[in-house]
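Engineer: Could you look at this predicted model? Sequence included:
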Amino acid sequence: MVETAAAPGPDQMEQGESLIGLYMPQSASPYAFDVPLHEWPPAEQVLVLLLYVQAEGIGGLARLPRLPDLAGQTPDVFDTGPHAQKAPDEAVQAVRDALEADTLDDLRGGLIIGDPGKLRRSYDRKNGSRPTQIRFALASCQYPSDFLDHMPNGEHATRGPADASLLALADLLGESGAPTLLLLAGDQVYIDATAGLFDPKVTDDRFRMAYERRGQSRGVMAVTQRLNLVVETMLDDHEIRDNWANDPDPKMRGKDTDFKAGTQAYLKYQRGKTGRLPAHLWRNFTHDGVPFFLSDTRTEREGRTALNCHKAKIMGPKQFDELCAWLTKPEYAELPKFVLTPSAILPRRREVAGHSSCALHSDAWDGYPRSFHALLKFLCDKEVERVVFLSGDEHLCNVVTARVTNCITEKQCTLHSVHSSGLYAPYPFANGVPDNFQADETFLFPNSMSGPYCCEVRTSFVSGDGFALIAADRSQSGWHLNVGFYGASGLKENGSFPRELG
């Protein structure tokens, strides 16, 4: 049960009379519920207070169980005794007490920003118009904070390093032309933050506590508790275990408790879904009329050994086929197409570029050459244009422009890749550096000695924590892409990269 109140200012928390309405969960999940926007209070800020249902005597306000439907009564019949009669009054008093006694710091976790009546999109398909622009943010890798680097609860407290990037993004959300979509490319939590040294030993605690810790972050609250920002996520390895991959031994698959617990925690805390695992995690959607495909390059990857690494796939055949079909949809032909892939497609790691036998040492697409080459081949043969791959994981900003050519048919395609740095990646030994990658190269595939495909790669790097702001605009000459890499202090030096999409 949720009570909503028009949020008062920091000096007006005593206005308990601002109670507006009562909303009950409509979703099958107990962790998510939908409130139609037209029913949402028309206010710039709304405070949501959760009233927990507890057994009598446990603490707080108790609510008696429903009576059994034995005599034709509806299941909504409640006990009418003294407890039930005074329960509504006590509930109202509990809300009033919270608004009168608690500060904004205490209540911030329930503060929702944004007036539904002022939500605007640049594209309205109802009037037959075509998309002309898109604004969104890309981020990845939020290492957890501790008492040394988190931001205190005080309203005007100094920003802690762990929250600085997300708070900088929150500052931009109130400006003109702000992004209306945030893509999180994985590693939103680190289940293995201390490599097992101080991590909880009970499986449920390891996942639950990591997500609860994330939810209490000032930066996460500032960005995600907004009506004017859609947040879409995909998981990567640290939601499960560092460098997780399926066991190469088929007999051991299905016995990995970390995989099941990690995937269920991701679905529960990031997507509001509980129960049995779905058939797949990948999905696609449109935002402002522009198509996005969120691919799963983690849970479907095949286990690798030195004997099979050149045949192993980074995603299942059904997902790969769906991605290819999506890339060639006629209605998307003239639009930019954004593919979120937590594992970077380019640039290749230097050791892999040096010798293909090193593929086993890469966790990205170049470590799965069968899938890597098949995707580049498909894009080239179908001459797919205006494709932008989005990724995270390496803790290093980069922008890639690549041209793939079939040396026999002379078919070509140009693709772009944007890789966001970590939002907070404090350990240098875990962060990628430009020297780890073959920034500019030309390579042949399916093997290094012959084509018939040739891929020319050009890469630009930017260092430091932060996120990417991506804008695509359409003019008479075609679509134009602009990528800006931001840190806690704003746009990074030499952090803006324009590209032509055609």
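Structural biologist: That came in fine, so what should we check first?

Engineer: C-alpha from now on. contacts and neighbour counts both.
Structural biologist: Noted.

Engineer: you'd agree Arg208 is up against Ala265?
Structural biologist: Yes: judged on CA atoms under 8 Å, Arg208 makes contact with Ala265 at a distance of 7.2 Å.

Engineer: Just give me the longest helix of this protein.
Structural biologist: helix 82-101 (DSSP state H).

Engineer: Buried residues, that one. List them.
Structural biologist: For helix 82-101, a neighbour-count test (16 or more other CA atoms under 10 Å) marks 91, 95-96, 98-99 as buried.

Engineer: neighbours of Tyr31, just the number please.
Structural biologist: 13 (other CA atoms under 10 Å).

Engineer: what's the spacing between it and Leu390?
Structural biologist: 29 Å (CA to CA, to the nearest Å).

Engineer: How about the contacts made by Gln244?
Structural biologist: For residue 244 the amino acid is Trp, not Gln. 237-238, 298 (CA atoms under 8 Å, 6 or more residues apart in numbering).

Engineer: ok, second structure coming up, stack it against the first:
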Amino acid sequence: MLKPTVGPIIGHTTTNHARIFIRGELQKNLQVFAGLRYRASNTTQWSNALLIKLDESRDLSDVFILNDLQEDTEYEFQTGWFCPMSPVHTVDSVAELPLQWPRELYRLRTRCNKPLQARAYILGSCRYLRLTAGVPILPLLGDRIFTSINQLIEGAQPPISATVMSGDQIYADDLNLIAPDRSYKDILCKYRAAFSQPGIQRLMSGTSTYMILDDHEIEDNWPANADAADAADDELYRNAMAAYELYQVSHSPAYALTTNGQLDHASLEHYWYQFSEGDIEWFVTDTRTRRNLSGDEPRILDEAQEQALCNWLINSAARVKFVVTSVMFFPDRQLNGDDAWQGFAQQRLRLLETVRTHSIKNVVVVSGDVHGSLTSRLSHSEDADFEIHTVVSSPLCNSKLLPYAKASTFVLDQPLVRTAAGDYSHELTSEVISEDNFAHMVVEADHILINYHDRDGKQLQSIAIKLR
């Protein structure tokens, strides 16, 4: 059995369930199978082997589902792929073979449902990895920050529950004006290269990773730059989404399980999803593929997603509610801000009014996109009980051709929006970081601590958000 060519990627994990993505490789037109076995750490008895036949239609990748796990328990697992010589093997018949497992052990920890327990997360977005002819150029630059994240995770207390990547995990367009990636084959190649670099591979093989796309998984400022009458743009979108579903969505909660506890490949209805841990809940929005730019009121979320988000905000009993949006919720930009929530003012106001009129506490918006990191606070002139915080973490690795955001990038000297019921005004609660960075966020009983670190792991600043 050989090590995965991509992965393992630990995805959605609950108190009793985990999803693990791996990819194999085609060899001499033989059938390809993948296997995984696991056990609670410090025990000796392995589970029965989980086996999957890998298919070229899924780029020889798939997701193992681990069910009936114990809460707040560390497990270790081995996984890999193999090609039996006989062309007539099935999943049942290869189970009888004496498999030689790869020696490497990976570890995961199931969730704990205890309330008020401190929990920690890694936040980041916008990871640029330049490829030429399918080969990474200076790959250490695009992977360097993940080595620093791994070093922080090793000694982190509380332990890191998950990494949340809020967009632009790849740059499919890659600023390549000569031959931008548009084919399915080329975009798959980009994912394989991006997710198999040693630093990010180590991170995702040991920590649950949740992802949502932004524009560069397709094309810069998609869909504003798309031509509805252009068949090539339609083909680009289909190719980009097919690759995205394999490498980012497949191990997320967006897919349902079948009645026998396996991944239901036919169940994907939308890319937005929710997950939770104890008294902390997350709503990860899709602010890219359900946009409607026509009509009197442009929408960044489709109607069903907006309604689901509002219902969750109103009805969830979570102590802290994190809303992930790949583009900035606030503050607005001085220039070219219409790609973010600034361009969808009516829908944004409806969400703000939902939070304010229902007196919803401890709402924090997590985003990326702007190639600068910051925290900010939104208040209301006539409602002292209202506040929403944003935590922005971007970029993990910038291109030298793209500028970093600065404080002067944002509109900070006037209210975000004026209404008859009062003004929504915002302020920065941190400095704006204008370099490659990631955020280490710790949710305590009475506050959230956000520590920003540079690509070498050095702490840049620390911000505390008081919980109510």
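Structural biologist: Noted; the coordinates are in hand. Because the structure is a prediction, the values reported are computed rather than measured.

Engineer: before we move on, the earlier item: moving C-terminal from the longest helix of the first structure, which element do we reach first?
Structural biologist: helix 104-107 (DSSP states H and E).

Engineer: Tell me the residues of the second structure aligned with that following helix.
Structural biologist: The aligned range for helix 104-107 of the first structure in the second structure is empty, by TM-score structural alignment.

Engineer: Would you confirm that Asp456 of the second structure contacts Ser148?
Structural biologist: Yes: here Asp456 of the second structure reaches Ser148: they are 5.6 Å apart, a contact under CA under 8 Å.

Engineer: more crowded one of the two?
Structural biologist: Ser148 (18 against 15).

Engineer: Could you pull out the buried residues of stretch 102-122 of the second structure?
Structural biologist: Buried-residue list, stretch 102-122 of the second structure, by 16+ other CA under 10 Å: 106-113, 118-122.

Engineer: Give me the subset of those lying in strands.
Structural biologist: 106-109, 119-122 (DSSP state E).

Engineer: ok, which stretches of the stretch 1-150 of the first structure are strands?
Structural biologist: 2-6, 19-23, 45-50, 111-113, 133-142 (DSSP state E, counting those that start in this stretch).

Engineer: right, so of those, which gets closest to Gly495 of the first structure?
Structural biologist: Of all the strands of the stretch 1-150 of the first structure, it is strand 133-142 that lies closest to Gly495 of the first structure, at 14.3 Å by CA to CA.

Engineer: What segments of the stretch 101-250 of the second structure are helices?
Structural biologist: 139-154, 184-195, 198-204, 231-244 (DSSP state H, counting those that start in this stretch).

Engineer: What residues in the first structure pair up with the shortest one?
Structural biologist: Against the first structure, the aligned range for helix 198-204 of the second structure is residues 218-224 (TM-score structural alignment).

Engineer: Check the mean deviation of that stretch from the second structure.
Structural biologist: Once fitted to the second structure, stretch 218-224 of the first structure is off its aligned match by 1.0 Å on average (mean CA distance after the TM-score superposition for the first structure).

Engineer: For the second structure, list the residue farthest from the centre, please.
Structural biologist: Most distant from the centre of the second structure: Ser86, at 39.2 Å, with distances by CA atoms, centre = their mean.

Engineer: so how far is Val32 of the second structure from it?
Structural biologist: In terms of CA to CA, Ser86 of the second structure sits 11 Å off from Val32 of the second structure.
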